[in-house]
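Enquirer: Starting from these lines, generate the structure:
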Amino acid sequence: MIDKLELLLALAKERHFGRAAEVCGVTQPTMSTGLKQLEEILGVMLVQRGSRFQGFTPEGERALDWARRIVGDARAMRDEINGLKHQLSGEIRIAAIPTVLGMVAQLTTPFRAKHPEVRFRIQSTTSSEVLGLLENLEVDAGLTYIENEPIGKVRTIPLYNESYRLLTAPDGMFGDRETVTWKEVGQVPLCLLTPDMQNRRIIDRALRSVGAEATPTLTSNSLLVLFTHVKTGRWASVMPAKLAETLGLSDTVRSIPITDPDVNYSIGMVIPQRDPMTPLIAALVNVAREVAPSLQL
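Expert: All right, here's what the predicted structure looks like:
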């Protein structure tokens, strides 16, 4: 039964029979047979078939919800039993929004000191993608905003509050100030993340709240692109304070707190709402709680 549910999950992810079969390491006829057997067991049609994948029936969508829970629990059971026999090992997959990538090492490094046999795979995604990957069992944990937009049925572990800074050259607009207001930031030509990023939506909302609008001269989905432009001393941007601290500032860049209003958003870890947690995730949660106080600016 578990192997057939794994086929269903692979099809939900790939939306293509051939690719799903390849991911599962089976032939396409074996894939089709397994799905039909699952339908016979449940007594309903799960997949809308044609010359290509056309989606799931309403019963199939509901079966997917159960499949995620059952397969997740089965994997957790295997991990827990293996953890009882051996030192913690394996891979932890984490999806993180771009603005937190600079602090991931503050979480993974102390974890590795305690559990040296564990590997990590970190991928950068949008906040909505974090939740989708978590739901589909493609990652084990996410690092994202936890109070700003709906995050679904997940368990949250708060890490720190994100505040914002204007990064600009000392001789740039407002570069000689100790603080700057959001209304003043609206007068600065900025390089910013693209609108699909939640950080950009936060900045846009803060500016609109004081009757201002962002006027980006450059946009990118990469913070590295933004930061390298700012470091030239010829560009300005708005970035989280912790990210600016982690990346490090040169003589050509100042990090100026933005006030009026003060804007703060909670960053945290999200994990599936499942009990018991796997040994790996339980250990990750413990480390996250230990390091959280040190992450506050």
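Enquirer: from here on, contacts and neighbour counts on C-alpha atoms
Expert: Will do.
Enquirer: Wait, residue 194 touches residue 219, no?
Expert: Yes - using Cα atoms under 8 Å, residue 194 is in contact with residue 219, at 5.4 Å.
Enquirer: Confirm residue 255 sits in a helix?
Expert: No - looking at residue 255 with DSSP: H, G, I helix; E, B strand; the rest coil, it is strand, so not inside a helix.
Enquirer: Surely it touches residue 172?
Expert: No - Residue 255 is beyond contact range of residue 172, at 12.0 Å (criterion: Cα under 8 Å).
Enquirer: what residues are up against the closest residue to residue 59 other than its chain neighbours?
Expert: Take residue 59 and drop its neighbours on the chain: the residue closest to it by Cα to Cα, 6 or more residues apart in numbering is residue 46, 5.8 Å away. Counting by Cα atoms under 8 Å, 6 or more residues apart in numbering, residue 46 touches 39, 56, 57, 58, 59, 60, 61, 63.
Enquirer: before we move on, what about residue 285?
Expert: Residue 285 neighbours (Cα under 8 Å, 6+ apart): residue 157.
Enquirer: Now do the buried residues in the helix or strand that contains it.
Expert: Assigned by DSSP states H and E, residue 285 falls within helix 279-295. Neighbour-count burial for helix 279-295 flags 279, 280, 281, 284, 285, 287, 288, 292 (criterion: 16 or more other Cα atoms under 10 Å).
Enquirer: one more to line up against the first:
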Amino acid sequence: MIDKLEFFIALAREEHFGRAAEICGVTQPTLSAAIKQLEDQLGVMLVKRGSRFQGLTAEGDQVLVWARRIVGDAHAMREEMRAARHGLSGRIRIAAIPTALAMMPRLTTPFREKHPGVTFSIMSRTSIEILSLLGNFEIDAGITYLDNEPLGRVTSVPLYHERYQLITSAGNPLAEREKVTWKEVSRLPLCLLTPDMQNRRIIDQHLAEAGVQMRPTLESNSMIVLFSHIRTGKWSSIMPLTLTETLGFAEPIRAIPIVEPDASHIVGLVVGPRLPHTPLVSGLLDEARALARFFQRER
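Expert: Coordinates of the predicted model:
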């Protein structure tokens, strides 16, 4: 039954029989037969029939909720038994907002030093995608904003406050200032994250609070693209203090605090609300709490 439920979850996610079969490591006829057997066992149609995938039935949507819960519990049980026998091991899947990626080693490195059998898969995703992946059991944890947009039902650990700085070249007229205002920053040629990123929505929000509108000269969902343009000396950007401290910008780049308002937002770890947590997730929560205490001592 568990295998059939896993096939069904993959089909609902991929919305394509061939791709779902490939991900599950079986042939398409094998996956199709398993879905049909699951329908026969439950006595309902789960998938709208046609020459290709056409969506789930109403009953399919209901079964999908149960399937994710049952498969998640089965994986948690296997993980707990493995931890009891051999100690903590396995892969932790984490999705993080782009501005938090540079901070990740401060979480993963000490965790793996304590548990050498653990490996990590880390992805860059928007805050909305993180919550969706978490709800679909496609990741074990996320790093995202905790206090700006609704999170739904999650367990969270606040890690640090994200404050904002102007990142610009030494030749910029504002480069020698100790602080700048959001209004002053809005007049510069800026390269920023794309509007689907919550960091960008936060920046737009604080610019609006300062009574200004701004249209960036470049947008990207990649921090590497932003960094490379800043280094040309022709673009500036707005980035979190934690990110600039981690990257350690050197000459000729300046990082200047932005005030009026002196804004901050909480970034933290989120995991699903289900209890008990798997041993890997429990261990990650403990490590996140230790990191949060470190950040608090630094403030």
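Enquirer: After superposing, what score do the chains get?
Expert: Comparison of the two superposed chains (TM-score structural alignment, normalised by the length of structure 1) gives a TM-score of 0.96, and 297 aligned residues with a Cα RMSD of 1.3 Å.
Enquirer: Mind naming the longest helix for structure 1?
Expert: Using DSSP state H, we find that the single longest helix of structure 1 is helix 58-85.
Enquirer: and the next helix or strand after it, which residues are buried?
Expert: Sequence order places strand 90-96 as the next helix or strand after helix 58-85 of structure 1, per DSSP H and E. Buried residues in strand 90-96 of structure 1, counting neighbours by 16+ other Cα under 10 Å, are found at 92, 93, 94, 95, 96.
Enquirer: which residues does the last one contact?
Expert: Counting by Cα under 8 Å, 6+ apart, residue 96 of structure 1 makes contact with 122, 123, 124, 125, 126, 127, 130, 142, 143, 144.
Enquirer: at 6 Å instead, please
Expert: 124, 125, 142, 143 (Cα atoms under 6 Å, 6 or more residues apart in numbering).
Enquirer: Closest to residue 9 of structure 1 out of the buried residues of helix 279-295 of structure 1?
Expert: residue 281 (21.3 Å; Cα to Cα).
Enquirer: which strand in structure 2 runs the most residues?
Expert: strand 155-169 (DSSP state E).
Enquirer: For it, name the packing helices and strands.
Expert: strand 237-240, strand 253-259, strand 264-271 (3 or more Cα pairs under 6 Å, 6 or more residues apart in numbering; DSSP states H and E).
Enquirer: average offset between the shortest one and structure 1?
Expert: The superposed strand 237-240 of structure 2 is, by mean Cα distance after the TM-score superposition for structure 1, a mean 0.4 Å from where its aligned residues fall in structure 1.
Enquirer: Packing partners of that strand?
Expert: Using 3+ Cα pairs under 6 Å, 6+ apart, strand 237-240 of structure 2 is in contact with strand 155-169.
Enquirer: re the thing from before, will you turn the contacts of residue 96 of structure 1 into JSON lines that also has secondary structure?
Expert: Formatted as JSON lines, these follow (three-state DSSP):
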{"residue": "124", "secondary structure": "strand"}
{"residue": "125", "secondary structure": "coil"}
{"residue": "142", "secondary structure": "strand"}
{"residue": "143", "secondary structure": "strand"}
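Enquirer: Looking at these, spot the one nearest residue 9 of structure 1.
Expert: Of the contacts of residue 96 of structure 1, the one sitting nearest to residue 9 of structure 1 (Cα to Cα) turns out to be residue 142, at 19.5 Å.
Enquirer: For the residue in structure 2 that that closest one lines up against, list the residues it contacts.
Expert: Under the alignment (TM-score structural alignment), residue 142 of structure 1 pairs with residue 142 in structure 2. Listed by Cα under 6 Å, 6+ apart, the contact partners of residue 142 of structure 2 are 94, 95, 96, 269, 270.
Enquirer: coming back round to it: most packed of the helices and strands packed on strand 155-169 of structure 2?
Expert: Most buried of these, by mean neighbour count (mean count of other Cα atoms under 10 Å): strand 237-240, with a mean of 24.
Enquirer: other SSEs contacting whichever helix or strand comes after it?
Expert: Downstream of strand 237-240 of structure 2, the first helix or strand assigned by DSSP H and E is helix 241-247. Helix 241-247 of structure 2 sits against no helix or strand, with contacts defined as 3+ Cα pairs under 6 Å, 6+ apart.
Enquirer: For the residue nearest to residue 180 of structure 2 when sequence neighbours are not counted, which residues are in contact?
Expert: Nearest-residue entry for residue 180 of structure 2: residue 258, 5.0 Å, with adjacent residues in sequence omitted and distances by Cα to Cα, 6+ apart. Applying Cα under 6 Å, 6+ apart, we find residue 258 of structure 2 in contact with 164, 165, 179, 180, 181.
Enquirer: Using neighbour counts, trim these to the buried set.
Expert: For the contacts of residue 258 of structure 2, a burial check counting by 16+ other Cα under 10 Å picks out 164, 165, 180, 181.
Enquirer: For residue 234 of structure 2, see how far away the nearest residue to the last one once chain neighbours are set aside is.
Expert: Excluding the flanking residues, the one nearest residue 181 of structure 2 by Cα to Cα, 6+ apart is residue 259, at 4.8 Å. Distance of residue 259 of structure 2 to residue 234 of structure 2, computed by Cα to Cα, to the nearest Å: 23 Å.
Enquirer: do residue 149 of structure 2 as well
Expert: From residue 149 of structure 2 to residue 234 of structure 2 the distance is 33 Å (Cα to Cα).
Enquirer: of these two, who's got more company?
Expert: residue 234 (15 against 11; other Cα atoms under 10 Å).
Enquirer: show me the contacts for that one.
Expert: Contacts for residue 234 of structure 2 (Cα under 6 Å, 6+ apart) come out as none.
Enquirer: Helix or strand: which one has it?
Expert: Secondary structure from DSSP H and E places residue 234 of structure 2 outside every helix and strand.
Enquirer: Same question for residue 119 of structure 1.
Expert: With DSSP H and E as the criterion, residue 119 of structure 1 is inside strand 118-124.
Enquirer: Could you list every helix and strand that the helix or strand that that strand is followed by packs against?
Expert: Counting by DSSP H and E, the element after strand 118-124 of structure 1 in chain order, helix or strand, is helix 127-135. For helix 127-135 of structure 1, there is no helix or strand it packs on, judged by 3+ Cα pairs under 6 Å, 6+ apart.
Enquirer: how much does helix 127-135 of structure 1 stray from structure 2?
Expert: Mean deviation for helix 127-135 of structure 1: 1.4 Å (mean Cα distance after the TM-score superposition for structure 1).
Enquirer: and the angle from that helix to strand 118-124?
Expert: 140 degrees (axes from the mean of the first three to the mean of the last three Cα atoms, to 10 degrees).
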